[in-house]
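Undergrad: Below are the sequence and a predicted model; questions follow.
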Amino acid sequence: MCVQSLEVSDAKGVLQKASLGYEIPGQKYPASKIRNSPVGGSPSVWNAKDSLNSSGADEYAVSVSTTFQNYQNKGCTQFVTAPCGFMRGFRARVYPIDRTSNVGGDQKCLWVESQKCAKSVDFAPGARAAVTLRIDNLLTGFLFGRMKNVTLDLTSLSSSTNLLRVEADPIDVPKIYAYVAKSDLSKYPKIVDYWKDRRQQLAATDFTSNDTVDTGPSPEWAMGDFTAFEDLVKSGPLVTSIWRFGTQSGNGSGSKCFDDKSKLQGLVTTNAPTYLPNPPAFENGELAYKVAGAHYLEDGVTLFKGSYDLVLRSDFARCLYGFTNAPMQAKISVVSTDGSTQDIATESLREDAAREWLYLSAKNFTFSSPTIRVKLSQAIAVEAKPTSGAATSQGTTPSTVAKEATPSTVAKKSTAKQITITCVKGKTIKKVTGTSPTCPVGYKKK
């Protein structure tokens, strides 16, 4: 795995390629054919002279970390020629940086070099970034990220390597916190029960240590913490501009389509402080995704507005529903814990020109722990039966009516002859395939 390029938008919003400066000094790791691991080192520093960050500097650090595992250490010896380890996941992040001479105290330096502290700062307002990586094609399934308005491209370079490009805006993610005085614990039985479950060593009648609930390495634990402390959760003062994506350990559920481990299936991004690390679950014909956060920002008045982007491989989405290659529609809903459905100020659906990726987005919903639900549908052409005694002139074709596709209706229609037409809208060209295809709204048949 390696970083091929970094792009950052300039003041006009145009992405400009940054130039590679150097690799930060640090420990190096040689490649190992036995362990199937690449060369390892430190983050790289890039210069984007036309794309300054919030501090006015033109430097950005790119960090890509990978995890390799070999649980039983089986066969990892100098006498074995077959790879014994496997790549479990990775994380990529872009840090806008600024350097200061003050290296003392708690400066939260990313690294110190030549007596200067390299600190992470925010992206410039309205900035957008793109990272292109060469990755092992065994990295499949779903990616998760802290970003918004995502565009994803994946190209096969060889039998073992893919070229992955992710373009997106950075996103602000507020920190959240909650606490309760020990003397007030009796008022919160949900917290008491949860803590007893997590801290089995404590006595049933009281707490005998000053331990706090540790969210641990698993995001599922964080969701459990949030649920227990939900009535007390508040936003903290720190809101961080983040641009990162990577893999998580969770697996999808509810459909055999999640079993396909041969390709990258999608990307989920959100600004929710807490979320489950799994792909959206397929429940009752909908993709469901649980997120959590404080209802208000730190001032206690301003609503914290949620952002959720879902990128799905088009053939994966069609697998879920049994759809044909005809265009799809989507309905996005945000269901609160009380069962009510929120009005979403912004929602969108688009499919790229190559019909490879489906982009869904929901913005401006509120918290504390809603479930985002996405339902896809597809309009198919169904012949309208003529009324009794109706006459038709020679050459007239039967009329058609639109009908929402279901897995069963699509399966019946899929044996019919498929027709492909070309639709244009300005410079945009789309091909629509179906038994009786029509151009999307705003497009004209070529």
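TA: All right, it came through fine.

Undergrad: can we go C-alpha only for contacts and neighbour counts from here?
TA: Fine.

Undergrad: Can you tell me how far the closest residue to Arg313 other than its chain neighbours is from Asn149?
TA: Sequence neighbours aside, Trp357 is the residue nearest to Arg313 in space, at 4.5 Å (criterion: C-alpha to C-alpha, 6 or more residues apart in numbering). Relative to Asn149, Trp357 is positioned 14 Å away (C-alpha to C-alpha, to the nearest Å).

Undergrad: In addition, the following structure is provided for comparison:
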Amino acid sequence: MKTRSALRIAIALLLTVTTLTPASAADPFPMPPEPKWWKQTGLTDIRYGQWIPCRDEWQITNDCIAGINIYKSDGTDAGALTYQVPKDFKPSESVQYWLITNTPQGEPVENSAYVKDQMVPISHWKLPTGITNSDGTDLIHSYVHLMSASLQINTTGYNQDLSSLPEGYYFEFKLKSSGFAKKIKWVLSNVRDPEVSVAGDIITVKGLPENSPSAQLGDQVCDQNLLRAKTTKRNIAVNMIYYDAGNKTGETRPDDVILGTNGWWCLSDFRFDRVNQQIVVKVGNAHFDEYGNEIQGWMELKIKGNRARDWWGIDPAIAAGYAKVEISYQDGTTKIATVSAKYDSKNDWINLRAYGFTYSSPQLAISFKGPEQAVKQPVQATKTVAPKKSTITCVKGKTSKKVTGAPPKCPTGFKKK
């Protein structure tokens, strides 16, 4: 929760760079000033800034939160959360402003939006009866907002520094957006077992909150470091990115690649490297937790079976058996992570889990390439690329012969010269 002094500082900083004129006076919940990154997004019909609950009496029925539910670990429905309407809050009369933060490169950016002069947060939801945060409180903050690269769901206990979300419960968020439902590409998060699905204009996001180390404000955890985290609490951060993650494939779907990790702070590079046939992701966090213990990294990745067929030319059931995660650190050292992977044929998912690495800022390269004879050549876009033939010289004693193929192989008893 922001303190009053922090909000005053943020407002003062904002006033030095822009005005507080709403983007659209006719909007039932006026947006903040147009951010400098807006025109670069290619979006035209989606709300930027904060999203609030869908309510007919507010005339807010799009780009809004349709509901939050929680489930026990066995899938049993544990109930719906209830939105807490702040006293005297009138969306149509609200003025949003941007909180300016710096990127790891030091560039100022309009990162998140808040309502001016609103002393009680508009992001409070009450947990179902009998369920509480770790400190006994029954309110959470669930803040949904559109940023320069993604739509983020950020959910914490009532006091994000002192309390964790309830243990052992999956959280399910339903968002309604006719525009954004068509724009989601890859999904990044800090939750276990992350799931995302789209049905019409309803986006459903589900995951299990995990203890997540949070860095000190201003710490550059995306660089090699020996920093300590500020705190470790169960919270939720899900980023649904709306660009194509460098894949240049127009058919990318929101459930193609979904990532969960406790190193989600530095996800500046997350793409499919077609040259090396690897999913590449740069993760990062403080090296130690608040007690001085080395943070053990984990990653859970879900990949749609069709992507294995497209990118690696291999059946996903076979691909899961060849899952490999190579870790590269900034000092040049590399290691192979401990990996488990299974194919869920019912839902056409490869579920991969990787452990056994530490932070600060390693790059993870994920591949599923099996034996050469079981792997086809990768496709570019949606066209099959024919393998190129080449010629080698093979020798056996004093005998030599040239062999042409794609790829060429020496006959039994011969060796490549």
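TA: Yep, that arrived. As the structure is a prediction and not an experimental result, all values here were calculated from the model.

Undergrad: quick one: TM-score?
TA: Once the chains are overlaid, their TM-score stands at 0.57 when taken by TM-score structural alignment, normalised by the length of structure 2; 289 aligned residues with a C-alpha RMSD of 3.9 Å.

Undergrad: Arg93 of structure 1 -> structure 2?
TA: In structure 2, the position corresponding to Arg93 of structure 1 is occupied by Asn154, as judged by TM-score structural alignment.

Undergrad: what's the offset of the helix or strand encompassing its match from the middle of its chain?
TA: Asn154 of structure 2 is located in strand 150-157, with elements delineated by DSSP states H and E. Here the centre of mass of C-alpha atoms in strand 150-157 of structure 2, compared against the chain's by C-alpha atoms, centre = their mean, to the nearest Å, lies 11 Å away.

Undergrad: Tell me the helix or strand right after that strand.
TA: Beyond strand 150-157 of structure 2 on the C-terminal side, the first helix or strand identified by DSSP H and E is strand 169-176.

Undergrad: what's the mean distance for that following strand versus structure 1?
TA: On superposition with structure 1, the average gap between strand 169-176 of structure 2 and its aligned counterparts reaches 2.8 Å (mean C-alpha distance after the TM-score superposition for structure 1).

Undergrad: Which part of structure 1 matches the helix or strand following that strand?
TA: Reading on from strand 169-176 of structure 2 to the C-terminus, the next helix or strand found by DSSP H and E is strand 187-189. Taken onto structure 1 by TM-score structural alignment, strand 187-189 of structure 2 occupies residues 143-145 there.

Undergrad: what comes up buried for the matching stretch?
TA: Residues of stretch 143-145 of structure 1 classed as buried under the neighbour-count rule (16 or more other C-alpha atoms under 10 Å) are Leu143, Phe144, Gly145.

Undergrad: Centre of the chain to it, how far?
TA: Stretch 143-145 of structure 1 has its C-alpha centroid displaced from the chain centroid by 4 Å (C-alpha atoms, centre = their mean).

Undergrad: Over to stretch 138-149 of structure 2?
TA: 14 Å.

Undergrad: So what touches that stretch?
TA: Outside of stretch 138-149 of structure 2, the residues within contact range by C-alpha atoms under 8 Å, 6 or more residues apart in numbering are 37-38, 41, 47-52, 65, 110-113, 123-128, 131-133, 151-158, 165, 241-243.

Undergrad: for stretch 124-132 of structure 1, same thing?
TA: For stretch 124-132 of structure 1, the external contacting residues (C-alpha under 8 Å, 6+ apart) are 3-10, 13, 15, 52-55, 163-170.

Undergrad: show me the contacts for Ile135 of structure 1.
TA: When contacts are counted by C-alpha under 8 Å, 6+ apart, Ile135 of structure 1 is found next to Met1, Cys2, Thr161, Asn162, Leu163, Leu164.

Undergrad: ditto for Ala292 of structure 1
TA: Each residue near Ala292 of structure 1 by C-alpha under 8 Å, 6+ apart is listed here: Met223, Phe226, Ala272, Pro273, Thr274, Tyr275, Phe367, Ser368, Ser369, Pro370.

Undergrad: if we can go back for a sec, which of Trp357 and Asn149 of structure 1 has more neighbours?
TA: A direct count of neighbours by other C-alpha atoms under 10 Å for Trp357 of structure 1 and Asn149 places Trp357 higher, at 23 against 19.

Undergrad: Could you measure from the more buried one over to Met328 of structure 1?
TA: Taking C-alpha to C-alpha as the measure, Trp357 of structure 1 falls 12 Å from Met328 of structure 1.
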